[in-house]
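A.B. asks: Got a predicted structure here, sequence first:
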Amino acid sequence: MTRRGRGSTGPGRPSALPPDNYEAPPLVREDAAGGLVVDFRGEDERQWSFDVGTLPMPGWHPLLAEALALRIGSSGDIKTLSGARDSWGTTGRWARFLATVFPPPATPDDLVRAHVEAFHKDADASEHTRFSDMRELRMLFGHKQVRGRLPADAWDAFNRRLPKPKSKAVGGYSNGEFDRLAAAARADTARIVRRIRAGEQLVQQFRSDPGQLAPQQRELAATLTGIADTGEVPDLDSGLDRRRRRAELASHLFLTWNDIAPLMALLALVTERNGETLKELPAKHRILEDRAVELVIVKRRRGAKRWFETVTWEIGPKSRELHTAGGLYLLLLELTDRSRGFCGSSSAICFWRNGPRGLKGREEHYAPFDTDLSYGHPVSLSAWAASRTKPVLADPRQAPAAKKGEDKPGSEGKPSVEAPRPLRVTFNMIKTSADVRRTKQLGGHLPSSAKSNTAQVLFTNYLRNDETTREWAEEVMTEALEDAEQAAWDAHTRAVGRRGEPTVLPDAESAKDLEDSGIAPQTAREVAEGELDTAWTACEDHDHHPETGTACGDSFLACFHCGNCLVTRTHLPRLLALLKALGTLRERMSEDAWWERYGPAWVAIRRDILAKFTPAQVDKARQKPLPDALLDLVEDPWDQP
């Protein structure tokens, strides 16, 4: 089985098969001490061995080892080392918990529902840990080869639905915080670039013409040339500052661990990718016409056989290499080229480490994320941002108002501004902020905004919990509603200009009141007796439309834009009932359809007709039971708009 990877199969090239005497390795093996061990090998070639023999409750070891092997083995669902470690952590917590129970269930046959319930309600664990552990145990014990070996009552306790705990919202940065963070990352990366390029230039000058260098520079250049050839950083002295002096000397040609944080922060800002993807950037790439760089990146948690994605990043001009994804990627390869050559890694991120655990020479050059994405400890972006000469600060927040007696006289109840604090920097917050910015630039259209995730994942995990996104969305919705209302008002105004303005008589109720308002006696009597009423108002002359001069055939909703329309105090309850019904209907329809169908009438009632009644008149009518809105009179099949 020597052929592997893309291109190893195809027409006429069948899949590589193991030899006839091949035997698959066992799911669980025994170590020299007789303990059970489960080996893991992920799709990213990262490996680890989990020693079940180190756990308590030996009567459970065979079942736990088999369940873990089925979960993280070649046929299991877990394909990453981090996922395997999470499953192992749950397994260990379960075994240690069982050891504290009195009397402990010595074997799986002794397990009862009460044990599972007690584990789920363990007060020493957080709510999120309890939920994730119960979910993982259900997956561990849910395999058909394992499930039947647990008592039915205990398995039923594992197999129930549990309410998911509320996760803490992870928002992004404000525009000011994002810009300050980007400026700091670019400034520190630029200093790293100048430092290493200056060292490379010294090496080149020493090799071409050492006589042109000053004596002090010549001595440093000679030392750096030796380091460049061998990869070994010499000890300049044996004092207490030996390690610091070695690190300073190595930093002329190589990246050090202190350089990783600003570089990765800038990579996250420019490429808009998460930290896991950036840690696994490959050195292998292809340049397309000096305009873009093409490479294959890893995007985890996408399911089997969907880990890899081919991306194309713009290079841009040399002066903008810190602003474009392709330019920054090529710059990273330039800075790590020597260390990569000495350690032989295919990863883009390589650096020089200062002799940990007695390592010397070329072994000090290292690709930190080849074997473990956490490299023993995470990249501390927050520590870098806070330890800079000019720290990256968060936006000042308003402190709560001072209580009486707690502050100087005259300041009671007055809010104050807290002192600026260092900005908390994480890859998740950078990714969220970048997604928010891109979504805003594209007008909020999620399918177009989704870059490395689906539109659903983009909204659920990045946009929904971000405060700036909510504020922006509320602002956009407010502006859209204002535009829609203004468009409806303009339509009402144009119709009134053609047909005349409705007559509103808020104080008229009897025929005499109507006559005193200028209405013809016969019309006033008919209006007072309700003979001219339509659905919500009265019509003075139904037989003569203001525009056509013929009998009116318009919808009742068009009455609010017509000069024949007459509104009195008796019509007010019906108008309020119509507004309420339109509000309910708005919740069931799309905004566009509602504004097109009902918007002009709604605006005419709210801004033109009701505005001529006093607030007291409106409140009095609203306190009484409202009549039926009669909306069916303007809906199919009665009325075709």
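C.D. replies: Received the coordinates, thanks. In this text the structure is predicted, and so the values were computed from the model without any measurement.

A.B. asks: Going by C-alpha atoms from here, please, whenever you check contacts or count neighbours.
C.D. replies: Will do.

A.B. asks: ok, so what distance separates the residue lying closest to R273 once chain neighbours are set aside from T223?
C.D. replies: Closest residue in space to R273, ignoring its immediate chain neighbours: K431 at 6.4 Å, by Cα to Cα, 6 or more residues apart in numbering. To T223, K431 is 42 Å away according to Cα to Cα, to the nearest Å.

A.B. asks: Can you give the contact residues for stretch 475-484?
C.D. replies: Defining contact as Cα atoms under 8 Å, 6 or more residues apart in numbering, one finds that stretch 475-484 is touched by W595.

A.B. asks: For that stretch, buried residues please.
C.D. replies: Counting neighbours by 16 or more other Cα atoms under 10 Å, one finds that the buried residues in stretch 475-484 are A484.

A.B. asks: got it, and stretch 125-138?
C.D. replies: Buried residues in stretch 125-138 (16+ other Cα under 10 Å): 127, 130-138.

A.B. asks: Below is an additional structure, to be compared with the one above:
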Amino acid sequence: MMPPEIPSQRRRTGRGRVSPQPEGFYEPEIVREEAGPVVEFFGEDGRRATYSFAELPCPGLHADLAAAWARRTSPTGDGLRTHAAATYAWAVIGRLVRWLGELARPPRTLRGLTLSHLRRFDQHRRMTIQATSAVLEMAQVRALLREVEPAGLLREEVREYLDRPGQLYGRWREVNSKEPPPGYSDREFAAIMAAARKDVVAIRQRLRASRMLIERFETAPHTLSEVERARAEELARMLRTGEVPPPMKAKGNGGHLPDLAAQRDCAGQVFLTTQDLPALMVLGVGLSGRNGETIKELTAEFRVLDGRAVAVNLVKRRRNKARTRRTIHWEVGSESSRLHTPGGWFLLLNELAESSRVFSGSERVWSIWTGDTAGGPEEFKAARSAAKGHIDPFGLKLGRQFEWNKWVARHGLTVDASDEEAEPEPLVLTMNRLKKTAEVRTTRAVGGHLPSASRTNTPDVSFLHYLRNDPTIRDWAEEILTEALEDTEASARAFRGRILDEQTAKEAGHDPAAAAEKLGTTVDKLTAAMGGELDTLVASCLDFEHSPQNGGGLCNVSFLTCLRCPNALVAERHLPKMFALLRWLQSELDARGVDDWIARHGITWLIITRLILPKFTEAQQEQARANASEKLPTELLDGLKEPL
């Protein structure tokens, strides 16, 4: 039994004193045992969740899967940092375990999980949902199983399947060959922004007029008429208490029932409401070029710098963790141009939402009044009730749905007509296309210099995902294509192959095992590659039977894609054919338009000239150039074909 603590011996706190701390290391209790394992999730976005395995079948899998799930959702996990991401992944895992439980012989432990199980589940999901969605679901399954410790709990065939490179990229390309839609045309973008700006101006005038009336009521009530005083008193009461009393419907039309539409309109005189969100979102994305999720996560903390710029805290979830949060500076502009600059838009949003944030307690800049009697999930109803109907619209769920088609129809937005006599079609509005349009316009404004244009993404992401396939960029690039643009685009080319340069070739001569390990292959495959046994057109293939560009099966794609594949190995003896290929590519450029040539061969040309040849010495290149054959077997460029 410990002796009683003497008051004079207690550690006291104070300035300059170290706070008393418990002994040992603190480890949060992430996995709890109740009826089954329960995993607590604490998202970086401030949202929390509890995931219980007790509701799932196959109890023999629960403990190991729960431990893997806890590791994946921990602060050091592989990317499940938000409530939305974790809930999506959890839904996928739940579907897998429930499907396993319905089998005639479900696995009793993880050791009983076979590769056949995973492939059959993949096939089952493809029969239920779109193939692209099934690819993403299987990526979630693999990510969880990679967290299983020790790895020996899984069969060897399953571990080999999980370690196979390029699965997501290859399967995605296999089932999703369609190019993403381009950004909006200049006319479409101008119409979208004009509609959003018109709505935001109306919102600003509505709220400012009410506040001016309240100010007159409080400072000079004698200047108001009796009707104006009554209205101002009602508005002031709402602004002070946050409560919006519902007017009653007239008799004969549902009398003695609250008129919710009138209540919403009344609240809209002093607070933002749900109907205000679409225009504010569109204007924010269109002016800043940021994606919708980033705009939704804007915090209420900011600093105005000399009245010319505002420092805003951003959250971009897809960046690495060290760069998830950052501070950027947005131009504010003059008073007359506030709705044409991202900083001016942010300051206005902060002003308009401020009266509602007092009651919602939102840490983000967003806050609206929605009422405390509407439906929805219990957590939403509880949040509304606790804050008198005021909420952060993206606080509990980032993926709030908008009825964009209604907003588009209200403003009569249409696509550019290819036929002047045809009936104009309604425009399809998405935040991704709007962001892409902003990227394109910025790139054109800075003369195509990607490092200057890429304010929201790295240059390679900007080019590959936003700019490369946009028709306005292609048309414009034909006129101003310069070597500077080509040099910048080189960083956007994803080269994942391996190069047997002069130093590595020497290492392979006296220590093949070390060279093979350095290149990420085996001694046998390295030896076969160096002997020419694994040659394709201008490289060696280290794993022809497992192509990441063909879903892990036998490779059947064009030899021109070899240089983009992680299975490729380029050695000095491939250089003569590589120079012959460059000559053929030049002849193709002479025969085609610039945009067509870039789409077909630009990536291959840039990989060779910017990423492969610099790895070899000038002497090696000169000798290879001299030995390059005049004719290349171009009939093989599209891959091997069966004889007719």
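C.D. replies: Thanks, I have the structure now. Since this is a predicted model, take the numbers as computed values, not measurements.

A.B. asks: Any idea what the TM-score comes out to?
C.D. replies: Remark: TM-score between the superposed chains equals 0.66 [TM-score structural alignment, normalised by the length of the first structure]; 462 aligned residues with a Cα RMSD of 3.3 Å.

A.B. asks: Test my guess that the residue nearest to R273 of the first structure contacts T277.
C.D. replies: No - K431 of the first structure is beyond contact range of T277, at 11.6 Å (criterion: Cα atoms under 8 Å).

A.B. asks: These two: which has the busier surroundings?
C.D. replies: Taking other Cα atoms under 10 Å, K431 of the first structure and T277 do not tie; K431 has more neighbours (23 against 15).

A.B. asks: which one in the second structure is aligned with that one?
C.D. replies: Matched by TM-score structural alignment, K431 of the first structure corresponds to K435 in the second structure.

A.B. asks: Looking for the alignment partner of K321 of the second structure in the first structure.
C.D. replies: Structural correspondence for K321 of the second structure with respect to the first structure (TM-score structural alignment): A304.

A.B. asks: do the same with R32 of the second structure
C.D. replies: Here R32 of the second structure is matched to R29 in the first structure, going by TM-score structural alignment.

A.B. asks: any idea how far its match lies from R273 of the first structure?
C.D. replies: Separation of R29 of the first structure from R273 of the first structure (Cα to Cα): 39 Å.

A.B. asks: These two - which one has more neighbours?
C.D. replies: Comparing R29 of the first structure with R273 by other Cα under 10 Å, the one with more neighbours is R273, at 22 against 15.

A.B. asks: ok now do the residue nearest to R273 of the first structure, which residues does it touch?
C.D. replies: When contacts are counted by Cα under 8 Å, 6+ apart, K431 of the first structure is found next to 172, 268-269, 272-274, 462.

A.B. asks: ok, 7 Å please
C.D. replies: Counting by Cα atoms under 7 Å, 6 or more residues apart in numbering, K431 of the first structure makes contact with 268, 272-274.

A.B. asks: would CSV of those residues with distance to G239 of the first structure and secondary structure be doable?
C.D. replies: Compiled in CSV, the contacts of K431 of the first structure are given as follows (distance: Cα to Cα, whole Å; DSSP: H, G, I helix; E, B strand; the rest coil):
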residue, distance to G239 of the first structure, secondary structure
A268, 39, helix
E272, 44, coil
R273, 43, coil
N274, 41, coil
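
A.B. asks: hang on, the earlier thing: measure the match of R32 of the second structure to L81 of the first structure for me?
C.D. replies: 19 Å.

A.B. asks: What segments of the stretch 1-150 of the first structure are helices?
C.D. replies: 61-72, 81-100, 113-120, 127-140, 144-147 (DSSP state H, counting those that start in this stretch).

A.B. asks: Pipe those helices into a markdown table and attach distance to V425 of the first structure per row.
C.D. replies: Shown next, in a markdown table, are the helices of the stretch 1-150 of the first structure (distance: least, Cα to Cα, whole Å):
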| stretch | distance to V425 of the first structure |
| --- | --- |
| helix 61-72 | 32 |
| helix 81-100 | 22 |
| helix 113-120 | 33 |
| helix 127-140 | 23 |
| helix 144-147 | 43 |
